[in-house]
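S.K.: sequence and predicted structure, then a few things I'm wondering about:
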Amino acid sequence: MTGWADGTGRRGAWGVVAVVLLVGVHLVRGGTEELRPAGPPQPLAAAAPHGDRAAAVPVPGPLPPSTPVRVRVPAVRIDAPVTTVGLDADGWIEAPPPEDDRLAGWFSGAVTPGERGTAVVVGHVDVPSGRAVFHDLGALGRGNRVEITRRDGRTAVFAVYGVEVVPKEGFPAERVYGDAGVPELRLITCGGTFTEESGYAGNVVVSARLVQVN
């Protein structure tokens, strides 16, 4: 694996790019085969991001590093604690423990939410017992808010500008994870078609940009 380290020892944006396919593979393996008949919501084509990045809007200045502790997405009733995940022994990004279906995971190889760069928060779409924390991510649309509470007491508020299903094969890593020069956030879970043989074919990717700090 390649990638550079910043002054804190964390991998920077290109380190995340280097492992992006591993996110997809790991989250696919984390999906259950006991889906509800309709499956989780799938994003509308109209919700996918257009152009290089979000439309120009005022963006608060970047925040210093601080570990996220909670994620809230009011539009789809997500209100969940956040744990820290890294890479497992095989070099994959770890998903949160499946026994806690309401837990999200911040990937510590990327920036913390609110810093300049692209922060990454992952979660299961389902577990053997049913729905999980990010089951309804695909129902989000442009303008929906994502609130990340940080250990320093600040809340970084992001506005969604794109929701899409990205295939595992040919994942557009640079577009999804590249540093836009401002604080951004990606929420990721399993998505796309599902088969018992191979699991989910892709990932739901929610792209959001920092718009407020509380």
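M.R.: Good, I have the coordinates. Residues are numbered from 1 along each chain as shown.
S.K.: from now on I want contacts and neighbour counts done on CA atoms only, so please keep to that.
M.R.: Fine.
S.K.: tell me which element the residue nearest the centre of the chain is part of?
M.R.: For the chain, the residue nearest the mean C-alpha position is Leu187 (2.1 Å; CA atoms, centre = their mean). Assessed by DSSP states H and E, Leu187 sits inside strand 183-195.
S.K.: what's the first helix or strand after that strand?
M.R.: strand 199-213.
S.K.: and the helices in the chain?
M.R.: 13-30, 173-177 (DSSP state H).
S.K.: mind listing what the residue lying closest to Asn214 once chain neighbours are set aside touches?
M.R.: Among residues not flanking Asn214 along the chain, Thr155 sits closest, at 5.0 Å (CA to CA, 6 or more residues apart in numbering). Thr155 is in contact with 147-149, 213-214, counting by CA atoms under 8 Å, 6 or more residues apart in numbering.
S.K.: got another one to weigh against that:
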Amino acid sequence: MTRAARAGLATATVAATVGAWLVADGTHTEAPPAPPAADARPADTRPTPTGPTPGAARAAAGQVAMPFSVPTRLRIPAIGVDAPVTGVGPGPAGGLEVPPAADRNLAGWYRLGAAPGSAGNALLVGHVDTDRGRAVFWALGSLHRGNTLDVQRADGTTARFEVDAVEVHPKDGFPDDRVYGATARPELRVITCGGGYTRATGYRGNVVVYAHLVQAL
């Protein structure tokens, strides 16, 4: 089985449960920013590859994929994020492991899936807050289409992504295929808690940033 096939299979195994994990994450102290409706994706906006040659199809789909390399740092200038990235895997309940809450400025990369910049759909997750206050993805919901995210990688390169949409999805209607589905071009999902909060249920949904690779640096 190829690395890409393994990545797709591994991503599928957590698709139905990662949202539930993130909903339970976080300790509500104040309401984090919510994505505006204007930045949601009303329909699938991915370009449809066209053209007579594979090269033309790749160009239509976006930036050509980078070789696989582990992410080491995430920078999101628009919201002041500058955070190290640690690998996370499947948790005992079938969802994702939680990045250690002791370090509020830490993002988690699903290490059994695609690497940011390589072919496929890479996943980054993190806390919105902890019992000590705001955490790495507190302001994720205030991103807008066109904002950029830079992921530094272990091979010394940086994968630059552009935001396509920012959405909030409720726990009881989380669109697994939309968020975790396989992609032809290099894409990224950044996920944290959101969607309102109650003492009984915790955060009721997830904020999801959809982005695609635009430049290899």
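M.R.: Yep, that arrived. Small disclaimer: the values here were computed from a predicted structure and weren't measured.
S.K.: TM-score for these two?
M.R.: Put the two chains on top of each other and the TM-score (TM-score structural alignment, normalised by the length of the first structure) is 0.90; 206 aligned residues with a CA RMSD of 1.7 Å.
S.K.: closest one of the contacts of Thr155 of the first structure to Pro40 of the first structure?
M.R.: Glu147 (21.9 Å; CA to CA).
S.K.: for the closest one, give its distance to Pro62 of the first structure.
M.R.: 15 Å (CA to CA, to the nearest Å).
S.K.: more neighbours, the two?
M.R.: Per other CA atoms under 10 Å, whichever of Glu147 of the first structure and Pro62 has more neighbours is Glu147, with 22 against 18.
S.K.: from Arg53 of the first structure, how far off is that one?
M.R.: 20 Å.
S.K.: distance from stretch 209-217 of the second structure to the middle of the chain?
M.R.: Distance of stretch 209-217 of the second structure from the chain centroid (CA atoms, centre = their mean, to the nearest Å) equals 11 Å.
S.K.: who touches that stretch?
M.R.: By CA under 8 Å, 6+ apart, stretch 209-217 of the second structure touches 62-63, 65-66, 117, 140, 157-167, 179, 185-191.
S.K.: again, 7 Å this time
M.R.: 62-63, 117, 157-167, 186-191 (CA atoms under 7 Å, 6 or more residues apart in numbering).
S.K.: just the strands in the first structure please.
M.R.: Residue ranges of the strands in the first structure, as given by DSSP state E, are 68-73, 78-85, 104-107, 117-122, 126-127, 130-131, 145-150, 155-167, 183-195, 199-213.
S.K.: tell me which of the ones you listed sits most buried.
M.R.: strand 104-107 (a mean of 27; mean count of other CA atoms under 10 Å).
S.K.: which bit of the second structure covers it?
M.R.: Aligned using TM-score structural alignment, strand 104-107 of the first structure spans residues 107-110 in the second structure.
S.K.: relative to the first structure, what is the average displacement of that stretch?
M.R.: Aligned to the first structure and superposed, stretch 107-110 of the second structure gives a mean residue distance of 0.3 Å (mean CA distance after the TM-score superposition for the first structure).
S.K.: just to revisit the earlier point, and the contacts of Thr155 of the first structure as CSV, adding distance to Pro40 of the first structure?
M.R.: Listed next are those as CSV, based on distance: CA to CA, whole Å:
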residue, distance to Pro40 of the first structure
Glu147, 22
Ile148, 23
Thr149, 26
Val213, 31
Asn214, 31
